[in-house]
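Visitor: Need a 3D model of the sequence below.
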Amino acid sequence: MTGDAALIDRFLEMMAAEAGAARNTLSAYETDLRLASDASGGRLAQADAAAIGRVSDGWSALAPATVARKAAALRRFFAFLLDEGFRADDPGIALPRPGTTRGLPRTLSTGDVDAMFAAITARVARDPPDRNDLRLSALFELLYGSGLRATELVSLPRGAVASDRPYMILKGKGGRERMVPLSDRARAAVAAWRDHVPADSPWLFPSGKAHLTRVRLYQIVRALAAEAGIPPDRISPHVLRHAFATHLLEGGADLRALQAMLGHADIATTEIYTHVDRARLVRLVNERHPLIDAAPVRP
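Guide: Next up, the predicted model:
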């Protein structure tokens, strides 16, 4: 059988080409597999269930989420070896399956969002308007109005948003393309900002010789939150993406449509928002149901 290093490389190539795995995912898989190979004396690909058990025993001090990630990487690797004929069995059954509880994503109320947009409106209304306020308006309209990831937003090409087209085609995680809806407000905000972007800039949000960084976007978002009276530690660009998804679902959006808009490869990732919505419904029942104040029925 080919050695671990070559098989890991082939597995990563498959994950990139066929599964469309993102760069960060590939990097994590590579690290986990190479560490497991070292722990098994360079014989991970030939390891039996007992050997795999010894490797996973070394994870005992790690957080459940980390163990789950490492086990998932090894399971996919062994499934690949089985599919490609490098093994006749799959020892992945010996890997642990820690019971990790996925926390609900932090989000914002519609009142929080209204407060931030009110602060933006007050800024843009100043005469003459500051170009940074126009940029702020465009950034927030796209973050909350279209649910973009921070990296997707800051790296948008100058011509990504057309004034006569209510959507844009975006290449997101794993190189997957998706159609992103654009509100009239977002297109108007981008058009007002683009008038201040140099014509030779390849980016919609340029900064120096490149585009706006994710760190700077994070700082901009937190500064506006503070101005709107929202504790800055409650907000980030990704929280605004969560708010986009949560509020759409609360408004009756279809889960499959939401998956497409967010660019999730797996519907299971999108389903976390059903838990957010369910939590809201439970809270509504506990706080607003007409029987709350009624005396309990005694047997």
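
Visitor: hey, let's count contacts and neighbours off CA atoms from now on
Guide: Fine.

Visitor: For the protein, which segments count as strands?
Guide: 167-171, 177-181, 206-207, 210-211 (DSSP state E).

Visitor: wait, which of those is closest to A223?
Guide: strand 206-207 (18.3 Å; CA to CA).

Visitor: Residues contacting the closest one, please?
Guide: Outside of strand 206-207, the residues within contact range by CA atoms under 8 Å, 6 or more residues apart in numbering are V197, L212, T213.

Visitor: The nearest residue to D112 once chain neighbours are set aside: how many residues sit nearby?
Guide: Closest residue in space to D112, ignoring its immediate chain neighbours: I230 at 7.1 Å, by CA to CA, 6 or more residues apart in numbering. The burial count assigned to I230 is 18, neighbours taken as other CA atoms under 10 Å.

Visitor: Present the strands of the chain as TSV; the columns should include distance to A191 and mean neighbour count.
Guide: Shown next, in TSV, are the strands of the chain (distance: least, CA to CA, whole Å; neighbours: other CA atoms under 10 Å):
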stretch	distance to A191	mean neighbour count
strand 167-171	14	15
strand 177-181	16	16
strand 206-207	15	16
strand 210-211	18	16
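
Visitor: The structure of the following sequence is requested for comparison with the preceding one:
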Amino acid sequence: MNDDPALFERFLEMLAAESGASPNTLSAYRSDLEQASRRLGGKLAIAGREELKQVGQHWSGLKNSSVARKSSSLRRFFGFLLEEGFRDEDPSDALPRPGISRNLPKVLSHEEIANLFSILKEKLEFDPVKPSDVRLSALLELLYGSGLRASELVTLERRSLAIDRQYLIVKGKGGKERLVPISDQARHSVRLWVSLTDPQEKYLFPSRKGHISRVRLFQIIKELAVQAGINPGKVSPHVLRHAFATHLLEGGADLRSLQTLLGHTDISTTQIYTHVDSARLVELVNDRHPLGRRNLSR
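Guide: All right, here's what the predicted structure looks like:
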């Protein structure tokens, strides 16, 4: 697996569908990847940590902002390779990390989520209902209700879901399996979708080439966002995963539980969600801390 150009194209296609990246942004990603590939003799996709260290050392004379952008391009590319099964491990931790602040995840409000499900409900009330809308219902329920990654969702196998179980067996990054709770509503939506598909299919969301692609999943979700009156650039499967985590935290979930549900190896990855609940934390301090309950004017 050393076909860098072909993998670059697949990655950029995914990036365009996921975030609606502009041509200039895609061009910058392509440039960063191609430069690193040339330095490694066309073998960036199979590079290890030592090779990536050499690439990072070559950036030593650049500004922090440039190094951060190049590192981000390569890290995102290696994350794509891992999620798509082209690699079993991610060596990108060997790349430099200059002191650039990390962007907070996009968050959908409760009202925006309600709008998405409202449009979906209208679709499901048609008689006869379209199979594509039944599939959309199952996809949305699993994205927002269980916080699955896009790659985890599209590769779910039929055997992952059992009628007598209230959880899914999900294979996440690095091939690691975890149990993910599934709500009664999501189970109902998935069972309805399964009843419309061939029992011989391997995947829960099949297509002619195996399973629905990540790119098609992004397109479906953005189409629903437009119908719900939401800027499609603000909505993606990953944003719905963020909404799942954010709204759980607002509801009182702890970070350790959230880490398990999201399948994060390191809790530092989960801690980015702490920004969303600052109002509840202030209220907690004022209501529960001894100083908050005292009349300080006395």
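
Visitor: Over in the first structure, find the residue span the helix or strand hosting D32 of the second structure aligns onto.
Guide: Following DSSP states H and E, one finds D32 of the second structure within helix 23-39. Helix 23-39 of the second structure lines up with nothing in the first structure when matched by TM-score structural alignment.

Visitor: I'd like to know how far H110 of the second structure sits from T155 of the second structure.
Guide: 28 Å (CA to CA, to the nearest Å).

Visitor: no, scratch that, I was asking about Y167 of the second structure
Guide: 16 Å.

Visitor: if I pick R149 of the second structure, what's in contact with it?
Guide: R149 of the second structure neighbours (CA under 8 Å, 6+ apart): L143, G172, P237, H238, R241.

Visitor: ok, and the residues you listed in the first structure?
Guide: With both residues aligned by TM-score structural alignment, their matches' CA atoms under 8 Å, the contacts of these that the first structure also has are L143, P237, H238, R241.

Visitor: Most neighbours of all those residues, which one?
Guide: Most neighbours among those, by other CA under 10 Å: P237, with 27 neighbours.

Visitor: what's the nearest residue to it if we skip its chain neighbours?
Guide: Using CA to CA, 6+ apart, the closest residue to P237 of the second structure is A150 (5.9 Å).

Visitor: give me the number of residues near that neighbour?
Guide: 22.

Visitor: my guess is it contacts S236, does it?
Guide: No: A150 of the second structure lies out of contact with S236 (CA atoms under 8 Å); the separation is 9.1 Å.

Visitor: of H110 and T155 of the second structure, who's got more company?
Guide: T155 (22 against 10).

Visitor: That one and R214 touch, don't they?
Guide: No: with contact defined as CA under 8 Å, T155 of the second structure does not count as touching R214 (9.3 Å).

Visitor: which neighbours do the two share?
Guide: By CA under 8 Å, 6+ apart, T155 of the second structure and R214 have no common neighbours.

Visitor: residues in contact with V221 of the first structure?
Guide: Per CA under 8 Å, 6+ apart, neighbours of V221 of the first structure: I235, S236, P237.

Visitor: which one is G147 of the first structure nearest to, not counting chain neighbours?
Guide: R241 (4.5 Å).

Visitor: should've said G263 of the first structure
Guide: Nearest to G263 of the first structure is R178, by CA to CA, 6+ apart, at 6.4 Å.

Visitor: With R158 of the first structure instead?
Guide: L204 (3.8 Å).

Visitor: correct me, but that neighbour touches L142?
Guide: No: using CA under 8 Å, L204 of the first structure is not in contact with L142, being 11.8 Å away.

Visitor: what about D114 of the first structure, neighbour count?
Guide: 12.

Visitor: swap in A28 of the second structure?
Guide: Neighbours of A28 of the second structure (other CA under 10 Å): 15.

Visitor: any idea how far S66 of the second structure is from it?
Guide: On the measure of CA to CA, A28 of the second structure and S66 of the second structure end up 11 Å apart.

Visitor: what's the answer for V239 of the second structure, then?
Guide: 26 Å.

Visitor: One more: S183 of the second structure?
Guide: 44 Å.

Visitor: again with N24 of the second structure
Guide: When N24 of the second structure is compared with S66 of the second structure (using CA to CA), they lie 15 Å apart.

Visitor: Could you provide the contacts of R149 of the second structure in a markdown table, with additional columns for distance to L74 of the second structure?
Guide: Listed next are the contacts of R149 of the second structure as a markdown table, based on distance: CA to CA, whole Å:
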| residue | distance to L74 of the second structure |
| --- | --- |
| L143 | 26 |
| G172 | 20 |
| P237 | 21 |
| H238 | 19 |
| R241 | 23 |
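
Visitor: center of the second structure - which residue?
Guide: H238 (3.2 Å; CA atoms, centre = their mean).

Visitor: residues contacting it?
Guide: Contacts of H238 of the second structure by CA under 8 Å, 6+ apart are R149, A150.

Visitor: and if you look at F77 of the first structure?
Guide: Per CA under 8 Å, 6+ apart, neighbours of F77 of the first structure: I8, F11.

Visitor: Give me the buried positions along the longest helix belonging to the first structure.
Guide: Ranked by residue count and defined by DSSP state H, the top helix of the first structure is helix 64-83. Using 16 or more other CA atoms under 10 Å as the burial criterion, the residues of helix 64-83 of the first structure that qualify are 64, 67-75, 77-81.
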